[in-house]
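Engineer: Return atomic coordinates for the entry below.
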Amino acid sequence: MIIAESIRVEIYKYNYAAHSYDLVTTLTESSIISAGGKRQCCADGTFEIGGVYAATFSMQAKILGMTTFQVRGAKLRVRSKYGTESAWHNMGTFWVTDATRVGEIFSVNAQDAVGWLDTSSYNSTSESAVKAVGKVLADKWQNIGIGIDQWDENGTEYGGWLQYLTDCTNTFIQSQTGVKGMLHW
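Structural biologist: Below you'll find the predicted structure:
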């Protein structure tokens, strides 16, 4: 039995003027030579923020109309479907961390947003020009000591630790890349 898998990769380039990602091109099997992904939560079965691995995606493909520097930092939305299914299934959103080009062929490595939460970005509480997530958390909420999600007496969500971490991570990402609101809670 052979199960045919189809893949589609949408490539978005960040528009600094509009603070949004614009769709540049959609790659299909005709331009994707190889593709692969890896998801692994952690190395040893424990969970620790900063120790969680980002999901990764790599591919070799012909990407027309873009330079290596435009591909590096691009957002990829990967979708797949099996056999004769009509609906495409989202396999993840990734940001290109490395891209090389030989002729018309690009080799691309990308990771999901968990990569922004590595220990180098959130552990630092130093007084530096670019504030790390840990420094922003400490400045804004001190020892927050709250739950993952918080709700008021009317059942309205007003924020929790994950929402604060998302906000602070977005602040850090914007300071590093200029990209506003990359993550959403």
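Engineer: hey, let's count contacts and neighbours off CA atoms from now on
Structural biologist: Fine.
Engineer: distance of T93 from A138?
Structural biologist: As judged by C-alpha to C-alpha, to the nearest Å, T93 and A138 stand 29 Å apart.
Engineer: Please apply the same query to E5.
Structural biologist: Taking C-alpha to C-alpha, one finds E5 at 47 Å from A138.
Engineer: Check which residues of the helix or strand harbouring Q174 are buried.
Structural biologist: Element membership for Q174, per DSSP states H and E: helix 161-177. Neighbour counts over helix 161-177 (16 or more other C-alpha atoms under 10 Å) mark W161, Q163, Y164, L165, T166, D167, C168, T169, N170, T171, F172, I173 as buried.
Engineer: need the strands for the protein, in chain order.
Structural biologist: Under the criterion DSSP state E, strands of the chain are mapped to 5-15, 20-27, 32-38, 56-62, 75-82, 89-102, 105-111.
Engineer: now the third one against strand 5-15, angle please.
Structural biologist: Relative orientation of strand 32-38 with respect to strand 5-15: 90 degrees, computed using axes from the mean of the first three to the mean of the last three C-alpha atoms, to 10 degrees.
Engineer: Mind listing what's buried along strand 32-38?
Structural biologist: For strand 32-38, a neighbour-count test (16+ other C-alpha under 10 Å) marks I32 as buried.
Engineer: ok, and what's touching it?
Structural biologist: If you take C-alpha atoms under 8 Å, 6 or more residues apart in numbering as the criterion, strand 32-38 is touched by A55, T56, F57, S58, M59, Q60, A61, K62.
Engineer: Now show me the structure for the sequence below, then we'll compare the two:
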Amino acid sequence: MRLLLLGLTTATLWAQPEISGARIREHVKFLASDLLEGRGVGTRGGELATAYLASQMALAGLQPAGDNGTFFQRVDLVGVEPQSSAKLTLGSANLTWAVDFVGNTQQQKSLAEFNAEAVFVGHGITAPEFGWDDYAGVDVKGKVVVLFTNEPPSDDPKFFGGKALTYYGRWTYKYEEAARRGAVGCIILHTTPTAGY
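Structural biologist: Got it, this is the predicted structure:
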């Protein structure tokens, strides 16, 4: 992966046009466009985005401070990307990737495989300030937790922020809480009612 490096020189910046909301909006529109395909690291869209940013910095008169007189510095990274051949079997049911499920792992291995019992834990939330504990009385150590996305629905802003999403509704919280409790995996059920839209 390449990182973008900035080098500032005050002598050339004073003559540049004033920063405006309209100009920034145009840059953001381009960088967020479908043309850049999400700007993922190591992807065509990511390369286009970095080339665009480097060209804009050059046009602004910034001096490169990266490798070999460029705006870039090489940095080796490890990435984890699920393959379309990924399989999930629940009992006798073989689920199809991108039709029945999608998944990811933070393990840097070519194969993430385990055989474990699944246990349902509601929304997978322990929030004492709201008097809520989906894990109460449930042993998830060595098991796969199955849970709903987001939080318990509510219109009351004093209960999980009402319609606003709190930290407890984030997938990262759910993964971290499951791992803290010793679960080996987490399956998030994404349904229209629990998605909140």
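Engineer: TM-score for these two?
Structural biologist: Scored by TM-score structural alignment, normalised by the length of structure 1, the superposition of the two chains gives a TM-score of 0.24; 86 aligned residues with a C-alpha RMSD of 6.0 Å.
Engineer: Let me have the strands of structure 1 in TSV, adding distance to S121 of structure 1 as columns.
Structural biologist: Output for the strands of structure 1, formatted as TSV (distance: least, C-alpha to C-alpha, whole Å):
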stretch	distance to S121 of structure 1
strand 5-15	22
strand 20-27	23
strand 32-38	22
strand 56-62	18
strand 75-82	20
strand 89-102	16
strand 105-111	15
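Engineer: Looking at the ones you listed, which is nearest to Y122 of structure 1?
Structural biologist: Closest to Y122 of structure 1 of the strands of structure 1 is strand 105-111 (C-alpha to C-alpha; 17.5 Å).
Engineer: got the angle for the closest one vs strand 75-82?
Structural biologist: Counting by the same axes, to 10 degrees, strand 105-111 of structure 1 lies at 100 degrees to strand 75-82.
Engineer: Output the contacting helices and strands for strand 105-111 of structure 1.
Structural biologist: strand 56-62, strand 89-102 (3 or more C-alpha pairs under 8 Å, 6 or more residues apart in numbering; DSSP states H and E).
Engineer: The first one versus strand 105-111: what angle between them?
Structural biologist: Between strand 56-62 of structure 1 and strand 105-111, the angle comes out at 160 degrees (the same axes, to 10 degrees).
Engineer: list the helices and strands strand 56-62 of structure 1 packs on?
Structural biologist: strand 32-38, strand 105-111.
Engineer: What of the longest one?
Structural biologist: The criterion is 3+ C-alpha pairs under 8 Å, 6+ apart, and the helices and strands that strand 89-102 of structure 1 contacts are helix 68-71, strand 75-82, strand 105-111.
Engineer: higher neighbour count, T93 and A138 of structure 1?
Structural biologist: T93 (19 against 12; other C-alpha atoms under 10 Å).
Engineer: What distance do you get for that one to R77 of structure 1?
Structural biologist: Applying C-alpha to C-alpha to T93 of structure 1 and R77 of structure 1 gives a distance of 5 Å.
Engineer: what residues are shared contacts of the two?
Structural biologist: Joint contacts of T93 of structure 1 and R77 (C-alpha under 8 Å, 6+ apart) do not exist.
Engineer: ok so, going back, need the contacts of strand 32-38 of structure 1 in a markdown table (columns: neighbour count).
Structural biologist: Output for the contacts of strand 32-38 of structure 1, formatted as a markdown table (neighbours: other C-alpha atoms under 10 Å):
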| residue | neighbour count |
| --- | --- |
| A55 | 19 |
| T56 | 21 |
| F57 | 22 |
| S58 | 19 |
| M59 | 19 |
| Q60 | 19 |
| A61 | 21 |
| K62 | 19 |
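Engineer: Neighbours of R77 of structure 1, how many?
Structural biologist: 17.
Engineer: which residues sit in contact with it?
Structural biologist: By C-alpha under 8 Å, 6+ apart, the residues touching R77 of structure 1 are V9, E10, I11, N90, M91, G92, T93, F94.
Engineer: rerun at 7 Å
Structural biologist: The contact partners of R77 of structure 1, taken as C-alpha atoms under 7 Å, 6 or more residues apart in numbering, are V9, E10, I11, G92, T93, F94.
Engineer: hmm, which two among these are most spread apart?
Structural biologist: I11 and G92 (12.5 Å).
Engineer: D167 of structure 1 and S20 of structure 1, how far apart?
Structural biologist: From D167 of structure 1 over to S20 of structure 1 (counting by C-alpha to C-alpha), the distance is 17 Å.
Engineer: Looks like Q60 of structure 1 contacts A110 (just checking).
Structural biologist: No - at 11.8 Å, Q60 of structure 1 does not count as touching A110 under the criterion of C-alpha atoms under 7 Å.
Engineer: tell me which residues of the top helix by length along structure 2 are tucked away?
Structural biologist: Using DSSP state H to assign secondary structure, the helix with the most residues in structure 2 is helix 44-59. Judged by neighbour count (16+ other C-alpha under 10 Å), helix 44-59 of structure 2 contains these buried residues: G45, G46, E47, L48, A49, T50, L53, A54, M57.
Engineer: ok so, going back, out of the helices and strands packed on strand 89-102 of structure 1, deepest packed?
Structural biologist: strand 105-111 (a mean of 21; mean count of other C-alpha atoms under 10 Å).
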